[in-house]
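S.K.: pasting a predicted model and its sequence here:
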Amino acid sequence: MSMNVGSNKHDDDVIIDVNMTPLIDVMLVLLIMFIITIPIPNNAININLPNGTPPPQVNDKPPESVDLRIDAQGKIFWNEQPIADRQALEALFQNVSTKSDQDQIKLKPDRMTEYKDVAMVMALAQRLNITKIGIISNNTP
């Protein structure tokens, strides 16, 4: 820092000017240091991908798609065929679970279906190790 004193001896006021150049230099050096030390954002997602070739298909017949519909009254339909009771649904699920390549089950509950009916079907499928099941919704009013 420096101080500039006026040269006029008759002037009683002292003029103090702060030299800003060193302050600006220090600020620029600090700014550059902060920019250098900021870590580069890494948005990578680690995914464990399978290695090698996929196993050969044992069955030439591809898995079927099953439409499992539940209406507003809780009645269950397997490919538009009504199912009498829970034991009949369990027998159909047993048939699917015994296949090496399970059929894909598309569960389509009605908008007014009670949750307990959908939960019963999902719990039964989980208990019988059905792995290819999905819920298809219809969001139109």
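M.R.: Looks like it arrived, so ask away.

S.K.: from here on, contacts and neighbour counts on C-alpha atoms
M.R.: Will do.

S.K.: the helices in this structure, which residues?
M.R.: With helices called from DSSP state H, the chain shows them at 21-37, 86-97, 115-127.

S.K.: just put those in a markdown table and tack on distance to residue 69.
M.R.: What follows is the helices of the chain, written out as a markdown table (distance: least, C-alpha to C-alpha, whole Å):
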| stretch | distance to residue 69 |
| --- | --- |
| helix 21-37 | 58 |
| helix 86-97 | 12 |
| helix 115-127 | 10 |
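
S.K.: got another one to weigh against that:
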Amino acid sequence: MAFGGLEKKTTAAPMADINMTPLIDVMLVLLVIFIITAPLFTHAIRLDLPKVAAAPARQTPQTISLAIDDAGKIYWNGNVITLDQMRARFADAGKAAQQPEIQLRAARATRYEVIAQIMGAAQQAGLERLGFVTDPPPPVPGH
């Protein structure tokens, strides 16, 4: 036997071979773990907002047009307002008998934090109709 027998031999030398199977198993498991987790180490998420071909949104008297520029300024139907003023207007609109639809336009470089604050303020005011407005794609020549 490779490990020795039950009888005592005076000539039996200690085993000098290293069993490599457990070491290889551990290395293969570590390799699989690193292969799976390596794509998760990237910190930057590239996010390109879509350009879609959709019918233009209809404007009604109950439509609120909110726009956000690159600097995070909020425009209510074309007029600059602060976040607190917007929350107050949302509260007034939420109390109305017929709730308005909010159409949100955001510049490509707008921080998501500002958009999340607007969505949260609308939800707190009880406004449920929120739509995102995108730019139409550029026309393709020859089509």
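M.R.: Looks like it arrived, so ask away. The structure presented is a predicted model; accordingly, all values stated were derived computationally and were not measured.

S.K.: which other residues reach stretch 65-75 of the first structure?
M.R.: Taking C-alpha atoms under 8 Å, 6 or more residues apart in numbering as the criterion, the residues outside stretch 65-75 of the first structure that touch it are 76-80, 82-83, 103-114, 117-118.

S.K.: which bit of the second structure covers that stretch?
M.R.: Following TM-score structural alignment, the partner segment of stretch 65-75 of the first structure in the second structure covers residues 63-73.

S.K.: and stretch 90-99 of the first structure, by the same measure?
M.R.: Going by TM-score structural alignment, stretch 90-99 of the first structure sits over residues 87-96 in the second structure.

S.K.: go through the matching stretch and flag the buried ones.
M.R.: By neighbour count with 16 or more other C-alpha atoms under 10 Å, stretch 87-96 of the second structure contains the buried residues 87, 90-91, 93-94.

S.K.: tell me which stretches of the first structure form strands.
M.R.: Assigned by DSSP state E, the strands in the first structure fall at 65-70, 76-78, 81-82, 104-109, 133-135.

S.K.: wait, which of the ones you listed is closest to residue 26 of the first structure?
M.R.: With C-alpha to C-alpha as the criterion, residue 26 of the first structure lies closest to strand 133-135 of the strands of the first structure, at 62.1 Å.

S.K.: residue 28 of the first structure is nearest to which of the strands of the first structure?
M.R.: Minimum separation from residue 28 of the first structure across the strands of the first structure (C-alpha to C-alpha) falls at strand 133-135, 58.3 Å.

S.K.: where does stretch 30-40 of the second structure end up in the first structure?
M.R.: Here stretch 30-40 of the second structure fails to align to any part of the first structure, judged by TM-score structural alignment.

S.K.: dump the strands of the first structure into JSON lines; add mean neighbour count and distance to residue 31 of the first structure as well.
M.R.: Written out in JSON lines, the entries for the strands of the first structure read as follows (neighbours: other C-alpha atoms under 10 Å; distance: least, C-alpha to C-alpha, whole Å):
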{"stretch": "strand 65-70", "mean neighbour count": "20", "distance to residue 31 of the first structure": "62"}
{"stretch": "strand 76-78", "mean neighbour count": "20", "distance to residue 31 of the first structure": "68"}
{"stretch": "strand 81-82", "mean neighbour count": "12", "distance to residue 31 of the first structure": "72"}
{"stretch": "strand 104-109", "mean neighbour count": "20", "distance to residue 31 of the first structure": "58"}
{"stretch": "strand 133-135", "mean neighbour count": "15", "distance to residue 31 of the first structure": "54"}
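
S.K.: of all the ones you listed, which one is nearest residue 29 of the first structure?
M.R.: Residue 29 of the first structure sits nearest to strand 133-135 of all the strands of the first structure, at 58.4 Å, using C-alpha to C-alpha.
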